[in-house]
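J.: okay, sequence plus prediction incoming.
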Amino acid sequence: MDTRGLSTHVRARLTAQPPVLYFVVALGAALRLYGLGAESFWIDEYSSLAYVTSRTTFEVAREVPLVDPHPPLYYLLLDIWTSLVGVSEPAVRLLSALFGIAAIPLLYALGAELYDRQVGVFAAGVLAFSRFHVSHSQNVRMYSLLVFATVCSMLFLVRLRTAPTRRAAVGYVAASVALLYTHAFGALVLVAQHCYVLGSRFVRTGGTWAVDPRRWLGVQLAVAVLAVPWAIDMGRQALALLTPGGGSGAVAWGWIPEPTPIRLVSAVGAYVTPSFEDGFGGFLVLVVIGLLALGSQRRVSLDRERTLLLACWIGIPVVALFVVSSLVVPLFIPRYTIAAMPAVALFVAKEIRRVGTVEIRYISVVLLVVALVAGLPGYYQTSQNTEWDDAAAVVTDGADGDDVVLVHRGYFAGLVAQYVHRDRPTVPVERVSVATPVESVRQTVRSHDGDVWLAMSSSTARNRTEIRAVLARSGRHVRTERAFDDVTVTHYVTNDTGGTQ
């Protein structure tokens, strides 16, 4: 096909799509690009950025899996991206936003192939307006890439089912390998696919397989071979996780709370809206839409095979992870289940499509739209991250080279230093030891004659009294104190009469 023929083909494909799809994609893009740099980095975003800015590309590929529980694909892409666009908040977050935007038409394509165009548009709309997906599309983490890779893998799986060509096989292998190298729990998506293919024989007419077994084994063998480096790292992480005391390869998971049924329900509901009890209201919306579809007198019959695919897609990344978290070690938090979100969007879309009564279908659509939109104003109008940039601005406006910035908790120190050193590269930023905060502050102030700027997160303020007492004994008193969202900056100046340390 020559260039003109290709252009004509692409134009024909684009014009053949329903106009409402372009409206959905445009609004979804606007939601993900709006306010992209309004928030300061939070600690996980800073960690992502620090991983790539402090290492070469080769070191990112080899070393990051040793210090982070996630595979390196996103970090490699972020390394390339930051070398092109820089490290400002909007520039760095744009990478995640682009993956988030691209997932919208991709989910439409999957819904159109699996069901029809109407289901595709509905599902794309759910993804486009989901506050949960919007927030992760504005985050310097791998979760928007995880959704994108998941939908890609599922789309090529469906094509292997309907038109098993070499292109579909290559696309499936590439997307599935990318999925595995994006997130540790991307493997759960492949487990869900295996469950679907194995179970398809029991729900398809004539007892046939959704995908020819030999072809399926072939593509899985290719995925397995390409995923060997990832499997080695993940095996090491799993052994460290299950070994008492961890070991040299252990990654800290102790911050994850114990799973509860309400956390499970809220995690799924948060895909739709987190505005009521962190997602419980969204779950109720899903239940109501399902009941409306079930109670419709003229509902469209249920397709068992496609329902099996969605059930496996939701059940393994969400329910299976919840069970493992309950029986082995807590691993269940909502963002770790985000790979199942497109399946929930497709489920809602096909349930609305299954409603035979037009009036009830309109009620379902209105209910869904209200639930999706309800969470967006609060997301854009309130601060989502600790205001480290504003806190650092207080320091940079008044500090000089003789001053020192103290940051309680070491993992916040690097984040504060990034903002302070943009304008005041000579001002030292020191960590206050969590284990021995008093001695840590005492040693730091002894070596600095200038002012002290103390930055403390509200979540780490239990040592505030002791630290202030040390600073008072060092001959310093409070000149100003500024409180921001979840962080307070206190400026200590030297007394004229001095003091004892």
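T.: Structure's in. What do you need? Numbering: from 1, shown residues only.

J.: from now on I want contacts and neighbour counts done on CA atoms only, so please keep to that.
T.: Will do.

J.: Ser457 reaches Asp486, doesn't it?
T.: Yes - with contact defined as Cα atoms under 8 Å, Ser457 counts as touching Asp486 (5.5 Å).

J.: pick out whichever of the two has more residues nearby.
T.: Ser457 (21 against 14; other Cα atoms under 10 Å).

J.: dump the residue contacts of that one.
T.: His408, Asp486, Val487, Thr488 (Cα atoms under 8 Å, 6 or more residues apart in numbering).

J.: which of those residues has the most neighbours?
T.: His408 (25 neighbours).

J.: so how far is Arg335 from the closest residue to that residue other than its chain neighbours?
T.: Among residues not flanking His408 along the chain, Val432 sits closest, at 4.7 Å (Cα to Cα, 6 or more residues apart in numbering). Using Cα to Cα, to the nearest Å, we find Val432 at a distance of 30 Å from Arg335.

J.: got another one to weigh against that:
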Amino acid sequence: MRRTAQLWTLLAALVAAAFALRTLVLIDATALWSDELYSVGKSFQPSPLELLGMLRQDTHPPLYYGLLWFWGQLVGQSPVSLRLLSWLAYLGGGAVMVAQAVALSDGRQRVLPLALLLAFCSPYPVRFAIEGKSYALLVLLVALAWWWRRAERSVAYGVVAALAGLTHFYGLFLMLAAAAWDGASRRWHLAGAAVLGAIPALGWIIYSADYLFSSRSGSWIGQPDFALLEESLARALGLWPLPKLLLLVVLIGGLQRWGGMQPLPWRRNRLLDRSALLPSAVMVLAVVLVSFVKPLAFSRYFVVLLPSVLPLLCVLLTASPLHHWGQRVVLGVVLVLLISWWGPGFSELDPTAGGVREQDQFRAISQRTNGQRERYSPRARLFNLSDQMELSMGRITAPELSWGDRDELRERLLRSPLPDELWLASSGPPQKLNRKLKPLQQQAEAAGYVCADRSGGLSHGRLLRCRLGSRGPLL
């Protein structure tokens, strides 16, 4: 029996390694999307002081961007180094969640195979494993916080709570919810540690209050609705999230009724509390309620629930030995999930599967306009950052001029002599990019240019080559 368990653990570890290595292989397969380029603009600054000044006008606290600055000084500032930091955090977060699952199960090794598969292969961790944003680091820090909270190591818990709060404000919300929960349970040492850990992030909120409490902060977030729930489930479960959730509920019920699974002794083990699921649920409820006044609930932010939900789910599904048919049913369900995660789960990360990261194709336009002088876009800053990253990879030559925006195009068209040709471009969702690019095209055409589309092969980008009318449009 022990050899069988070791074999399953080995197989699960190999599958988890395959997912992790596939994400690493795809680290530079798709272009940096807008938020990743903003990470470049924030973190790849000449000095930490300039970084802090820029972050005062940002939605997120500074720890990730500061760490990314030091990381860039150490290994270089490129798209690969940007995403590699997240991949390393993905490995660390997965390892901590696996260890937490084993600890919550009181050391039962049969939890290991499922924990390995969920921690390294499920869509949420895979999606953010190679993204130049703070989410993988946030998962690692929250997982460490729940690890030390379960062990009641208040000093370590408080330190990691502070780091989580300074990485993302959802980390702060989680720690405040945990402080309230532990305070209500009279665990004052844990509540006090979380409160003290929240102080640095609260100080940052005061420092950047002018921006954080303005209408610009979080303006892209809508009020909670059913689409928020569906998108959050899709990020967690992958393709067809609602049928998968129903399948999971039916599976647990069936295993408890016919498969040998024993109900968990919730009260004796304090499992919901020790896993931090209850404090996490308090945070989610508070965020959703507040979001009807000031929208805060965003599907990708709910990745912070992984460190509490994932280990608990592993313990639930492996709490007791199953009958033979129950084991086969679980194996079949896990195989179906893995197949759906290996294929569609990588769709946004793999260009061979049509992957376009968050509907942005800045890299392709940077490469197509390589060597051109007069380039203008409604997203000029992002194209300049894209050029910076493409230059660091040796894929383009150093531009003679930076991208200009709509105002700079207007000023250029008022100066003589006019250039023989202009390049206009944008990237993003097709309707949105066409709407924002149209005013620039109208400016060029009013000045006597004839614009020809050069967007062939771009699904989420538009590129126009505009020549003076006297020369006629390019064929």
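T.: Ah, there it is. Here the structure is a predicted model, which means the values were calculated and not measured.

J.: circling back to that earlier point, looking at Val432 and Arg335 of structure 1, which is more packed in?
T.: Neighbours per residue (other Cα under 10 Å) separate Val432 of structure 1 from Arg335, with Val432 holding more: 26 against 15.

J.: what's the matching residue for that one over in structure 2?
T.: Residue correspondence to structure 2 (TM-score structural alignment): Val432 of structure 1 is matched to Arg406.

J.: one more: Ile256 of structure 1?
T.: Correspondence of Ile256 of structure 1 to structure 2, assessed by TM-score structural alignment: Ile221.

J.: I'd assumed its match was in a helix, is it?
T.: No - per DSSP: H, G, I helix; E, B strand; the rest coil, Ile221 of structure 2 lies outside any helix segment and is coil.

J.: show me the contacts for the closest residue to it other than its chain neighbours.
T.: For Ile221 of structure 2, ignoring the flanking residues on the chain, the nearest one in space by Cα to Cα, 6+ apart is Pro295 at 5.9 Å. The neighbours of Pro295 of structure 2, taking Cα under 8 Å, 6+ apart as the test, are Gly218, Ile221, Gly222, Gln223, Pro224.

J.: these, buried ones only, as a PyMOL selection?
T.: Filtering these down to the buried ones (16 or more other Cα atoms under 10 Å) takes a single PyMOL command:
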select buried, resi 218+223+224
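
J.: mind telling me the two of the contacts of Pro295 of structure 2 farthest from one another?
T.: Gly218 and Pro224 (13.5 Å; Cα to Cα).

J.: how about Leu454 of structure 1, what's its match in structure 2?
T.: Under TM-score structural alignment, Leu454 of structure 1 pairs with Leu424 in structure 2.

J.: repeat for Ile43 of structure 1
T.: By TM-score structural alignment, Ile43 of structure 1 lines up with Ser34.

J.: could you check how many residues crowd around that match?
T.: Counted with other Cα under 10 Å, Ser34 of structure 2 comes out at 22.

J.: tell me the contacts of it?
T.: Asp360, Leu382.

J.: tell me where the stretch 51-200 of structure 2 has helices.
T.: Ranges of helices within the stretch 51-200 of structure 2 are 63-75, 79-104, 112-121, 123-127, 135-150, 154-167, 169-184, 188-207, based on DSSP state H, counting those that start in this stretch.

J.: look up how far Leu433 of structure 2 lies from the most centrally placed residue in structure 2.
T.: In structure 2, the residue lying closest to the centroid (Cα atoms, centre = their mean) is Phe128, at 4.2 Å. Look at Phe128 of structure 2 and Leu433 of structure 2: by Cα to Cα, they are 25 Å apart.
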